[in-house]
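Colleague: okay, sequence plus prediction incoming.
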Amino acid sequence: MKKIFVALVFACLLFAREIHPTHTLKTPFEVSSIQREKDLLYISTLGGEVLIYHLNQKKYRPSIKLPLLRDFFGNSYPPKIFNTASNSKNMLAIVSANAQGKRNLYLADGNHPSHPPTPLLTDLNIAKVLWLNEEQILIALLSHEILLYDLPRHQTLYQTQISQSSFSDMVLDSPFLFTTGESGVVYQIHPKNGKILKTLPIINKDKNFQIVANHHRIATAGQDRRVGVYFLDTGKDLSLRSDFLVYAVGLDAPTNTLAYLANEKGDIALVNLLSKKKTAMLTGLQGIANNIIFYKNNIIVSCDSPYIYFFNKGEL
């Protein structure tokens, strides 16, 4: 791939337009991650609940509660929920901690949140799940193994070791799956059979915390203070420097906008991918961002805190 390198120095931050949240959503628990499916925002929390927030109606739906755990002394406590994935039928795959220090995978019906979640897999080191289709779930283990689980057959169709480096994140950009981890390498995988097709040109030299995709563009958030962007349709790539560890990144292909954690204050930088220029800084966050989602006229940012922030794209 033809490589473009852009160094973003600290002085540039002083001239970027500051944008403040138009709305802040305070949740009852600390947020571990957020996922969007259509107009619903699924909020995974440390309080053993998946909160469901309707983005258009701006109100909560009934939440999904996982069973309480018991410690060695018989005390009850809620499980930490790491990740939630929803399919188009509003069925949720939920990854949570268990009392043995490992993780369980639950299936829940978002249309009937009062129904008890069904345990699918237990005592695995599951890091993240994604729906491949309505009946199959992609499962990533901390050991960087990828599994495909078939719901009707209650069977694992394949289990592939991607790398000896630990897993960080994965994302679907149809028809491929992309995954990355401690090494910073991005792998392109055939999700139906688990075959590794290729690795993308190396941009990040250390652990990637996150990988996102939007309309055949891939972005990575690196421990080496780099953001990597891959343009799959043109074969080009782009490297951006940050002044802080990049824990979170977001992409909006229709507006050619990249968002990433820019500094230790928690500000989010917005960059136009065509001009390679920083256009704005999202400020006023209390905490370090863990997810950045573009939705209609909003940029939604969750942090390692009880707060979720909404910014107006119209201010760009």
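Modeller: Noted; the coordinates are in hand. Numbers count the residues shown, from 1 in each chain.
Colleague: C-alpha only now, for contacts and for neighbours.
Modeller: Will do.
Colleague: centre of the chain to the helix or strand containing residue 179, how far?
Modeller: According to DSSP states H and E, residue 179 maps onto strand 176-181. Between the centre of strand 176-181 and the centre of its chain there are 12 Å (Cα atoms, centre = their mean, to the nearest Å).
Colleague: ok, then the element right after it?
Modeller: strand 186-189.
Colleague: give the buried residues for the helix or strand just after that following strand.
Modeller: Following strand 186-189 in sequence order, the next helix or strand is strand 196-199 (DSSP H and E). Buried positions in strand 196-199, judged by neighbour count with 16 or more other Cα atoms under 10 Å: residue 196.
Colleague: gap between strand 196-199 and the chain center?
Modeller: With Cα atoms, centre = their mean, you get 21 Å for strand 196-199.
Colleague: ok, now stretch 216-225?
Modeller: Mean-position distance between stretch 216-225 and its chain equals 12 Å (Cα atoms, centre = their mean).
Colleague: which residues sit against that stretch?
Modeller: 173, 184, 204-213, 227-233, 241-251, 253, 260 (Cα atoms under 8 Å, 6 or more residues apart in numbering).
Colleague: mind checking which of these land in strands?
Modeller: Of these, the ones assigned to strands by DSSP state E are 173, 208-213, 227-231, 241, 249-251, 260.
Colleague: PyMOL command to pick out the buried ones of those residues?
Modeller: Entered in PyMOL, the line below selects the buried ones among the ones in strands among the contacts of stretch 216-225, by 16+ other Cα under 10 Å:
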select buried, resi 173+208+209+210+211+212+213+227+228+229+230+241+249+250+251+260
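Colleague: hang on, isn't residue 46 packed against residue 79?
Modeller: Yes - the criterion here is Cα atoms under 8 Å, and residue 46 meets it with residue 79 at 6.8 Å.
Colleague: give me the more crowded residue out of these two.
Modeller: The neighbour comparison of residue 46 against residue 79 (other Cα atoms under 10 Å) goes to residue 79, with 24 against 21.
Colleague: ok, second structure coming up, stack it against the first:
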Amino acid sequence: MTFIKAAIFLVLFLFTLNAKDINPSYTYLASGGITDLVIKNGKLYVATKASKVDIFDINTKEKISSITLPKIKDFMGDEINSKIYSVDVFEDSILILSQGSKGGRAIHLYKNSKLTEIISAKKRMFIARAKFINKSKIVFSLLSNELYLYDLENKKQLLETQISQSKFSNFVLSEDKKRIVIADESGILQMLDTDTLKILEVFKKQNLDNVFQVDLKNDIILTAGQDRRAAVFSIKEKTAYHKDATFLIYSAGLSPSGEIAGIASTENNEVKVFNTKTQRDLSMLKGNNTTLTNIVFINEKEVFVTSDDERINYYKID
């Protein structure tokens, strides 16, 4: 048994031996702390805590514009910025989930320079995340782990389902928008069909506690766990394993192929990059000052990392 433990330690040591430190090549500055990040058609859409969605041109590295939501009133009646919880883009439309007055949540659609309210904060739906399925349909989840399909054109709810009794954490859609993977505080992932909201598959036994984030690329699933585990599931191959970290894994992201992963891994907000097939550690991304919120790959060699502050760090991975 001692020999086996020593062999495992040696393998893990060799995996990390060649991992090299990488500092950001460039840093974008957003209007405030960053909550969500979307890349679309060479543009970077950044949801912030400062009532704004900032839009950057990735090629010129310049801020093109900002969408500003009205300020709101807190429980004391004081005027404060509206926190943007999530943002998404489909063709010429931008979907924005934001904080409403006195604790509510609102969904807006921004199109042709016009901001239209889809779901009012007055409905007191505590929405945690909202994304496009297609031009006329969106999906959103409540903190209570209820999932909704909503028709934008007819302004009506299409379907609703209770995922579990555990508190919702995060969801991700497949590239074709036909599947959605939902993570919650139980550590169990559920994959549903986005047309019917029927369960397709359940993934478990890798995370033992809350999963902060989940990503899905090319039939590879990656998690960011409170239990300091990043789970990797291969849907096609029916395999699973987890990588351990020394700190809570607040964020995780996959490259488009699903072969390269980035996970928050230390108390210094460093990102470990590794190969999901070989499990080999490739590099450590440094230079993030606060708790990580997003790890978003442009391609197999370029990645954005954001934190609770206004910095968007851009890295080139060798």
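Modeller: Perfect, I can see it now. Owing to the predicted nature of the structure, the values given are computational and were not obtained by experimental measurement.
Colleague: give me the neighbour count for residue 151 of structure 2.
Modeller: 18.
Colleague: next one: the nearest residue to it once chain neighbours are set aside from residue 26 of structure 2, what distance?
Modeller: Using Cα to Cα, 6 or more residues apart in numbering and skipping the chain neighbours, the partner closest in space to residue 151 of structure 2 is residue 137 (4.8 Å). Residue 137 of structure 2 sits 36 Å away from residue 26 of structure 2, taking Cα to Cα, to the nearest Å as the criterion.
Colleague: who has more neighbours out of the two?
Modeller: residue 137 (18 against 13).
Colleague: how close does the more buried one get to residue 93 of structure 2?
Modeller: 12 Å.
Colleague: before we move on, what about residue 193 of structure 2?
Modeller: Taken as Cα to Cα, the span from residue 193 of structure 2 to residue 93 of structure 2 is 24 Å.
Colleague: try residue 135 of structure 2
Modeller: Going from residue 135 of structure 2 to residue 93 of structure 2 by Cα to Cα gives 8 Å.
Colleague: alignment lookup: residue 253 of structure 2 to structure 1.
Modeller: Here residue 253 of structure 2 is matched to residue 250 in structure 1, going by TM-score structural alignment.
Colleague: residue 187 of structure 2 too?
Modeller: Aligned partner of residue 187 of structure 2 by TM-score structural alignment: residue 184.
Colleague: which residues touch its match?
Modeller: 202, 203, 204, 205, 206, 207, 208, 222.
Colleague: tell me the contacts of the fourth one?
Modeller: Just to be clear, that refers to residue 205 of structure 1. Counted by Cα under 8 Å, 6+ apart, residue 205 of structure 1 has contacts 183, 184, 224.
Colleague: do the same with the second one
Modeller: Shown in contact with residue 203 of structure 1 (Cα under 8 Å, 6+ apart): 184, 185, 226, 228, 239.
Colleague: just the residues you listed now: which is nearest residue 312 of structure 1?
Modeller: Set against residue 312 of structure 1, the nearest of these by Cα to Cα is residue 228 (24.9 Å).
Colleague: what is the burial count for the aligned partner of residue 147 of structure 2 in structure 1?
Modeller: When structure 1 is aligned by TM-score structural alignment, the residue opposite residue 147 of structure 2 is residue 146. The number of residues packed near residue 146 of structure 1 is 25, by other Cα under 10 Å.
Colleague: now the nearest residue to residue 146 of structure 1 once chain neighbours are set aside, what's its secondary structure?
Modeller: Spatial nearest neighbour of residue 146 of structure 1, chain neighbours left out: residue 140 (4.6 Å); criterion: Cα to Cα, 6+ apart. Under the three-state scheme (DSSP: H, G, I helix; E, B strand; the rest coil), residue 140 of structure 1 adopts strand.
Colleague: my guess is residue 140 of structure 1 contacts residue 124. True?
Modeller: No - using Cα under 8 Å as the test, residue 140 of structure 1 is too far from residue 124 to be in contact (10.2 Å).
Colleague: tell me which of the two has more neighbours.
Modeller: Neighbour count, other Cα under 10 Å: between residue 140 of structure 1 and residue 124, residue 140 has more, with 26 against 15.
Colleague: quick check: the more buried one vs residue 150 of structure 1, distance?
Modeller: Distance from residue 140 of structure 1 to residue 150 of structure 1, counting by Cα to Cα: 14 Å.
Colleague: which residues sit in contact with the aligned partner of residue 199 of structure 1 in structure 2?
Modeller: Matched by TM-score structural alignment, residue 199 of structure 1 corresponds to residue 202 in structure 2. Neighbouring residues of residue 202 of structure 2 by Cα under 8 Å, 6+ apart: 188, 189, 190, 191.
Colleague: what sits closest to the last one if chain neighbours are left out?
Modeller: Computed as Cα to Cα, 6+ apart, the closest residue to residue 191 of structure 2 that is not its neighbour in sequence is residue 181, at 4.3 Å.
Colleague: and the third one, by the same measure?
Modeller: Counting by Cα to Cα, 6+ apart, residue 190 of structure 2 lies nearest to residue 202, which is 4.6 Å off, once chain neighbours are set aside.
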